[in-house]
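> need the 3D shape of this:
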Amino acid sequence: MCMYYYWDPTYLLVIIGMLLCLAASAMVNSAMRKYSRVRNSRGMTGAEAARQILNNEGLYNVQIECLPSDSGDHYDPRTNTVRLGAGNYNGASVTAVGVAAHECGHAIQHAKGYAPLNIRSALVPVVNIGSRLGMPLIILGVILSWNQVLIQIGIWAFALAVLFQVVTLPVEFNASARAVAKVEQYGLLTGEETKGCRKVLTAAAMTYVAATASAALQLLRLVLLFGNNRRRD
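Now for the predicted structure:
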């Protein structure tokens, strides 16, 4: 068996995926930087905005915590906790309020039993295993004289990770839609500030679209390279 490391056309799929992710990352970084410099007219921090949204929604049991860094904002459904990066927790920018509102959107999804969120949560343990085993199984299958059983299991394990990305899309878009709606409903931002908030959240959502497309392209590459029953010499 020979292992080939030279260029093959399927690398184009990887390059396209990388370019999509880079473009989405540049878009979200630009939007967040721009609106992180715009102080909201109420002088409300991200933590204060999150608390007001949660209280107005009757989610008094959801806690808000400050992370030690400026990144990693997320909602933890296991502990009912919204965690915000230090900049968004303490900052009074349009970005800070938008990000905080987005994470509260996830808390509202959880409280209302939003189906895609439940599906994503159920997939987490399976995807964690699959993402770790996918490529090693494929490589092991190739080493063992193109063992198609191992290769196919590896491809299906990788496909689970792609499925997780697909399920994540409606979860993130819905959380952003809820965020903008609550920001408007509770008057947290002015009209122009809300437009900025929407731009930030839309840009952030595009990173998930790019990540999903990149993962799907990588899966396609694996299928093209390894997904047939012919041993390659």
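> switch to C-alpha atoms for all contacts and neighbour counts from now on
OK.
> which residues sit against stretch 179-198?
35, 40-42, 44, 49, 53, 94-95, 97-98, 101-105, 176 (CA atoms under 8 Å, 6 or more residues apart in numbering).
> list the buried ones in the helix of greatest length in the chain?
When the chain is parsed with DSSP state H, its longest helix is helix 148-185. Within helix 148-185, the residues scored as buried using 16 or more other CA atoms under 10 Å are 148, 150-169, 171-183.
> next, the second sequence, to be compared with the first:
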Amino acid sequence: MLFDRSFIILIPALVIAAYAQYKVSSTFNKYSKYRSKNGYTGAQVARMLLDYSGLNYVPIELIPGHLSDHYDPSKKVMRLSESVYYGNSVASIGVAAHETGHAIQHKEKYIPLIFRNSIVPVANFGSSASWILFILGFMFGIRGLVSIGIILFTAVVLFQIVTLPVELNASSRALKILDRRAILYNDELRGARKVLGAAAMTYVAAALTSIANLLRLIYISRERD
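Reported below is the predicted structural model:
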């Protein structure tokens, strides 16, 4: 079967994605057991760093879920999961600082973040509509729909690729400010760096998976021809 054969393209990316998920989960769990010397919680650290960066107007909200933490640029609000919000571990503080890094990027109009935010609507539409249009075009022999599906999915790939420098920069900002403000020390900083490094792997895996899917679409369309 044509679709089954093309799935081989995805296998390396899926293996990397599975490992990345394991790595981020195991690393976070490991450093969740290391209480920071200062004893600050993730919410306290986020508040301190936001205020220090002139973002005292950004509220911090508690949300459900595990590692569901994020900064919402549209509403200018930071949302932290329970384990990060209340946690006083190296892992919790690292994640909270990382999300603060995104808030600082937003304030400073960090270009990759602005670009990523600008293509969110297209990427969201592309992730849901690209395969539908592609399959319909493939089934009914409408080459135009196949091409539109590929173009729409290219926006998804672009979003995943531009996400990488955004996430890496947020982590870099987080580690620097944690060190500068003496919130974490030496071994603690190394632990936070490992947590954020593991998290970065998930974004690399997501980019590789989207690229593999795009190559799969192109392969299928050419096989059809």
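> what stretch of structure 2 does the longest helix of structure 1 fall on?
Using TM-score structural alignment, the residues of structure 2 aligned to helix 148-185 of structure 1 are 143-180.
> ok, average deviation of the matching stretch from structure 1?
Once fitted to structure 1, stretch 143-180 of structure 2 is off its aligned match by 0.5 Å on average (mean CA distance after the TM-score superposition for structure 1).
> next one: that stretch to chain centre, how far?
Relative to the chain's own centre, stretch 143-180 of structure 2 is displaced by 8 Å; criterion: CA atoms, centre = their mean, to the nearest Å.
> for stretch 91-101 of structure 1, same thing?
Relative to the centre of its chain, stretch 91-101 of structure 1 is centred 18 Å away, using CA atoms, centre = their mean.
> which residue sits closest to the residue minimising distance to the centre of structure 1 in space, ignoring its chain neighbours?
Nearest to the geometric centre of structure 1 sits residue 208, at 4.9 Å (CA atoms, centre = their mean). Among residues not flanking residue 208 of structure 1 along the chain, residue 169 sits closest, at 6.5 Å (CA to CA, 6 or more residues apart in numbering).
> and what about the residue nearest to the centre of structure 1, helix, strand or coil?
Secondary structure for residue 208 of structure 1, judged by DSSP: H, G, I helix; E, B strand; the rest coil, is helix.
> tell me the counterpart of it in structure 2.
Checking TM-score structural alignment: residue 208 of structure 1 goes with residue 203.
> and residue 76 of structure 2, how many neighbours does it have?
Around residue 76 of structure 2 there are 16 other residues, counting by other CA atoms under 10 Å.
> that one reaches residue 58, doesn't it?
Yes. With contact defined as CA atoms under 8 Å, residue 76 of structure 2 reaches residue 58; the gap is 5.8 Å.
> how about residue 135 of structure 1, what's its match in structure 2?
Taking TM-score structural alignment, residue 135 of structure 1 has residue 131 as its aligned residue in structure 2.
> next: residue 21 of structure 1.
In structure 2, residue 21 of structure 1 lands on residue 17 (TM-score structural alignment).
> residue 126 of structure 1 too?
So residue 126 of structure 1 corresponds to residue 122, using TM-score structural alignment.
> hmm, residue 155 and its match touching each other?
Yes. Using CA under 8 Å, residue 122 of structure 2 makes contact with residue 155 at a distance of 6.6 Å.
> what helix or strand is the closest residue in space to residue 156 of structure 2 that isn't next to it in sequence on?
With sequence-adjacent residues excluded and distances taken as CA to CA, 6+ apart, residue 156 of structure 2 is closest to residue 123, at 4.7 Å. Following DSSP states H and E, one finds residue 123 of structure 2 within helix 120-140.
> in that helix, which residues are buried?
Buried-residue list, helix 120-140 of structure 2, by 16+ other CA under 10 Å: 123, 124, 126, 127, 130, 131, 133, 134, 135, 137, 138.
> and it with helix 143-180, angle?
150 degrees (axes from the mean of the first three to the mean of the last three CA atoms, to 10 degrees).
> any idea how far helix 120-140 of structure 2 is from the middle of the chain?
That offset, for helix 120-140 of structure 2, works out to 22 Å (CA atoms, centre = their mean).
> got the contact list for that helix?
Residues outside helix 120-140 of structure 2 that contact it (CA under 8 Å, 6+ apart): 142-153, 155-156, 159, 221, 224.
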